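Chemist: Only the shape, not the letters, is given here:
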């Protein structure tokens, strides 16, 4: 099948999709809100089925590519081998339109028993009572979070209730091309560099290359990069349902990267625009336009596949303690499932079982369970995998406290930041103008 197509399929079919990327959000997802407010979704039909004695078939839905499908289906088959009376009806598709389809099925009362979700919609789906409340399952250790880092274990909480469990962990990372840097005679970026030092370093790389390659990509539009920059200064992206920063803060952030473009530390806005999509294949290391790219640690393997050069990873500029153990995505159950106990048991298996961990590998990020992660680390890994795992291990000793789960409207905030950053990048607005517009629109979105 041609690269980039995103049809939906049942077990055994082929599809493609962006590994680890959040799916495209479409307006149909909002119809869930209206139906929930009008009572359009059925409540949970309590059933305390036993996976060893009751014959059930659970529906499972996720976004991803063929490799993710193969690994996930193999893991689910392993669960069925242990619990022969439990079968699975799987549906998966590429990233585009994932939430559109999930919303459509939820409004019809036919949402999958178990599904993949991410931070952009976790809070909204929980507050609208689409997700299964796992709090009691966690208390009874039917879903055991004891093997997860504390911050990651709490990542699936909304309003003090566990509504999802991390399917993988990753840490923001600055990837760099060691081969190019060695050829230019430039030292590798070091952890703890200030942003001013990093921009000066990147400008030197551009100069040494004769302008053939930029020293850095421009992360002005990347919400996570901004969040870490804010945390390094003692602020948060969100405070409850409001922004945790103001116009002066965002103006300073945009100005860092406007000056970097002026100093040729980063490439032009036109070149940067492709990388703003977040797709690994369009990262500027992959396209040969820059020596560094701001990624997640689990994306290093995919990024490495696009170049024969040797890549390395280091922490973002700024204080590494601004980082925290981050969930790449989550497993969540449907509130209307007939089999809440079995759904919880399957989640527990996917997260905590060493054999499941070996099967799933790092497709959704590093295993959230640190013991399982150690088992997986001993198995053969793809090129770049060991460097990514070593980086994740180093960073785990530096993590700061995890922030609250992003509030409802998080996906919209990401879109608004992208628009504001690109307005500055293309000269359509000054840093202060774009920052003021963003803050006004973001506050309105969060209040809605």
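Modeler: Nice, I can see it. Keep in mind that this is a model prediction, so the values were computed, not measured.

Chemist: rest of the way, CA atoms for contacts and neighbours
Modeler: Fine.

Chemist: can you map out the strands along the stretch 251-400 of the chain?
Modeler: Taking DSSP state E, counting those that start in this stretch, the strands of the stretch 251-400 of the chain run over residues 292-296, 311-314, 326-327, 330-333.

Chemist: chain center to the helix or strand that contains residue 90: distance?
Modeler: Assigned by DSSP states H and E, residue 90 belongs to strand 86-93. Centre-to-centre, strand 86-93 and its host chain are 22 Å apart (C-alpha atoms, centre = their mean, to the nearest Å).

Chemist: Packed most tightly, which of the strands of the stretch 251-400 of the chain would that be?
Modeler: strand 330-333 (a mean of 28; mean count of other C-alpha atoms under 10 Å).

Chemist: Please list the outside residues in contact with that one.
Modeler: Applying C-alpha atoms under 8 Å, 6 or more residues apart in numbering, the contact partners of strand 330-333 are 112-118, 131-132, 156, 163-168, 340, 343-344, 347.

Chemist: From those, which land in strands?
Modeler: Judged by DSSP state E, strands contain the following of these: 114, 115, 116, 117, 165, 166.

Chemist: can you tell me how far the first one sits from residue 106?
Modeler: The gap separating residue 114 from residue 106 is 12 Å, by C-alpha to C-alpha, to the nearest Å.

Chemist: The fifth one now?
Modeler: As for residue 165, its distance to residue 106 is 20 Å (criterion: C-alpha to C-alpha).

Chemist: So between these two, which is more surrounded?
Modeler: The residue with more neighbours, out of residue 165 and residue 106, is residue 165; 31 against 23, by other C-alpha atoms under 10 Å.

Chemist: you'd agree that one is up against residue 151?
Modeler: No - when contacts are counted by C-alpha atoms under 8 Å, residue 165 is not listed as touching residue 151 (11.7 Å).

Chemist: so which of the strands of the stretch 251-400 of the chain gets nearest residue 419?
Modeler: Closest to residue 419 of these is strand 292-296 (C-alpha to C-alpha; 18.5 Å).

Chemist: name the helices or strands packed onto that closest one?
Modeler: Contacts defined by 3 or more C-alpha pairs under 8 Å, 6 or more residues apart in numbering; DSSP states H and E place strand 292-296 against strand 172-177.

Chemist: List the contacts of the residue nearest to residue 132 when sequence neighbours are not counted.
Modeler: Spatial nearest neighbour of residue 132, chain neighbours left out: residue 335 (4.0 Å); criterion: C-alpha to C-alpha, 6 or more residues apart in numbering. Counting by C-alpha under 8 Å, 6+ apart, residue 335 makes contact with 43, 44, 129, 130, 131, 132, 133.

Chemist: Second structure for comparison follows:
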């Protein structure tokens, strides 16, 4: 993922993902959207979300694929994050999803449960799709209950994006192993000396809270639900509310006013937690001096981090599983595809592509250096499993945390509301 869809994602989550879950999904229907062409050719529909730069790059990759496989044609379909999933749910309900589509860990169990996703192990065994050469075991991100439901097209990890100039003026240099106490002391020092909020709003980021839980031997999700209790969440949100009121964390109303521009780029705060490859967003928004800093820890060592990824999946309804698998194999292994895509969807997933692409701009160089540093420090673990309904739970976490931080809901009531909505999402 990168900045263009992160804006759409935030819009969708704030709008309340629970409404999306109400759309009934059925495995019934036939087709798969592919059609036979003349001369024995087949057509595959390939759908993804993202901005125009991603669309341009993927279309270049499609042209290369069609040159190598002249009897397979790819019909592109793309939109922003929110519109993609709204459309996809309708297509899946009608039994006509795209043959190959972009996916993410939060949706694997949800759509497997509804019979939408193909288990790719059959195509791997048939030799149409290879899992060889994936870096740091990231191929496991697409595995659920023994099935291979997605193939990663990139990898990223959580980071703290900082305003280098402000941190330097404040005399703060984050290093691996710093603690949460040291992080919050740094934010207070920035507020006192630089007269700016230290953070844009850490407490509503589900993936960051997951890291904090992992540092404490728990996790946000289990295979079937939440991996923590109300008593775990209460102090996390109480702390966030307290820091908003003290001015250490940016006023959420001001954050909303500058959206879709980030509060960090708008000069409202000095740091923000997000996925490392999202950091290209800030340069695009005109911020001149962005850096990537390590995640704070509880014990001075364990960050709880893991590599997340965007993936490609195949519909169970496709008429052309072999050709769809060959397309995915090409998209994740071909070196020229790596050169074209760069780090648009995260650090390239396979050795062939990673070695073929050398970033030329400072921000992508910084992303590569950050992930290499995380690997060297040995902080990267395995991703936490996500249950069916995880996307709705994530939406609820962000939305309810936002209401709580603005004083619309008391902390205890907000926590109960979140657990009730999450429970309903998992039961859907």
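Modeler: Nice, thanks for sending it over. This structure is a prediction, so every number in the text was calculated from the model and none was measured.

Chemist: with the second structure superposed, average distance for the strand holding residue 90 of the first structure?
Modeler: Comparing strand 86-93 of the first structure with its match in the second structure after superposition yields a mean distance of 1.3 Å (mean C-alpha distance after the TM-score superposition for the first structure).

Chemist: Pull up the aligned stretch in the second structure for that strand.
Modeler: Using TM-score structural alignment, strand 86-93 of the first structure lines up with residues 72-79 of the second structure.

Chemist: List of residues touching the matching stretch?
Modeler: The contact list for stretch 72-79 of the second structure, computed with C-alpha under 8 Å, 6+ apart, reads 41-51, 55, 59, 62, 66, 84, 323.

Chemist: So for it, what gets flagged as buried?
Modeler: 72, 73, 74, 75, 76, 78, 79 (16 or more other C-alpha atoms under 10 Å).

Chemist: from these, which is closest to residue 201 of the second structure?
Modeler: residue 79 (27.8 Å).

Chemist: how about residue 220 of the first structure, what's its partner in the second structure?
Modeler: Per TM-score structural alignment, residue 220 of the first structure is aligned with residue 203.

Chemist: which residues does its match contact?
Modeler: 209, 236, 237, 240, 401.

Chemist: hmm, try it at 7 Å
Modeler: 236, 237, 240 (C-alpha atoms under 7 Å, 6 or more residues apart in numbering).

Chemist: Let me know the distance separating it from residue 215 of the second structure.
Modeler: Distance from residue 203 of the second structure to residue 215 of the second structure, by C-alpha to C-alpha: 16 Å.

Chemist: what's the nearest residue to residue 311 of the second structure if we skip its chain neighbours?
Modeler: residue 152 (4.0 Å).

Chemist: Alignment lookup: that neighbour to the first structure.
Modeler: Match for residue 152 of the second structure (TM-score structural alignment): residue 166.

Chemist: coming back round to it: format the strands of the stretch 251-400 of the first structure as CSV; extra columns: distance to residue 302 of the first structure.
Modeler: As requested, these are exported to CSV (distance: least, C-alpha to C-alpha, whole Å):
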stretch, distance to residue 302 of the first structure
strand 292-296, 11
strand 311-314, 11
strand 326-327, 18
strand 330-333, 20
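
Chemist: Out of these, flag the one nearest residue 244 of the first structure.
Modeler: It is, among these and with distance given as C-alpha to C-alpha, strand 326-327, at 19.0 Å.

Chemist: contact partners of the closest one?
Modeler: 152, 155, 166, 167, 168, 169, 170, 171.

Chemist: Of these, select the buried ones using a ChimeraX command.
Modeler: In ChimeraX syntax, the buried subset of the contacts of strand 326-327 of the first structure is picked out as below (16+ other C-alpha under 10 Å):
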select :152,155,166,167,168,169,170,171
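
Chemist: Let me know the closest of the contacts of strand 326-327 of the first structure to residue 385 of the first structure.
Modeler: Comparing the contacts of strand 326-327 of the first structure against residue 385 of the first structure with C-alpha to C-alpha picks out residue 170 as the nearest, at 12.5 Å.

Chemist: and the closest one, what does it touch?
Modeler: 296, 297, 298, 325, 326, 327, 328, 365, 366.

Chemist: Please list which of those residues are preserved in the second structure.
Modeler: Of the contacts of residue 170 of the first structure, the subset whose aligned partners also make contact in the second structure (criterion: both residues aligned by TM-score structural alignment, their matches' C-alpha atoms under 7 Å) comprises 296, 297, 298, 325, 326, 327, 365, 366.

Chemist: Relative to residue 388 of the first structure, which of the strands of the stretch 251-400 of the first structure is closest?
Modeler: Residue 388 of the first structure lies closest, by C-alpha to C-alpha, to one member of the strands of the stretch 251-400 of the first structure: strand 311-314, at 7.1 Å.

Chemist: Now the closest one on the second structure. Mean distance?
Modeler: Strand 311-314 of the first structure sits 0.9 Å off on average (mean C-alpha distance after the TM-score superposition for the first structure).

Chemist: packing partners for that strand?
Modeler: strand 172-177 (3 or more C-alpha pairs under 7 Å, 6 or more residues apart in numbering; DSSP states H and E).

Chemist: in the stretch 1-150 of the second structure, which spans are helices?
Modeler: 3-16, 18-21, 52-68, 81-93, 105-113, 121-125 (DSSP state H, counting those that start in this stretch).

Chemist: which parts of the third one are buried?
Modeler: Within helix 52-68 of the second structure, the residues that count as buried by 16+ other C-alpha under 10 Å are 54, 55, 57, 58, 61, 62, 64, 65.

Chemist: Output those residues in a markdown table; the columns should cover distance to residue 175 of the second structure.
Modeler: Converted to a markdown table, the buried residues of helix 52-68 of the second structure look like this (distance: C-alpha to C-alpha, whole Å):
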| residue | distance to residue 175 of the second structure |
| --- | --- |
| 54 | 33 |
| 55 | 37 |
| 57 | 35 |
| 58 | 36 |
| 61 | 38 |
| 62 | 41 |
| 64 | 43 |
| 65 | 43 |
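
Chemist: and residue 127 of the second structure, how many neighbours?
Modeler: Other residues near residue 127 of the second structure come to 12 when the count uses other C-alpha under 10 Å.

Chemist: Relative to residue 120 of the second structure, how far out is it?
Modeler: Taken as C-alpha to C-alpha, the span from residue 127 of the second structure to residue 120 of the second structure is 11 Å.
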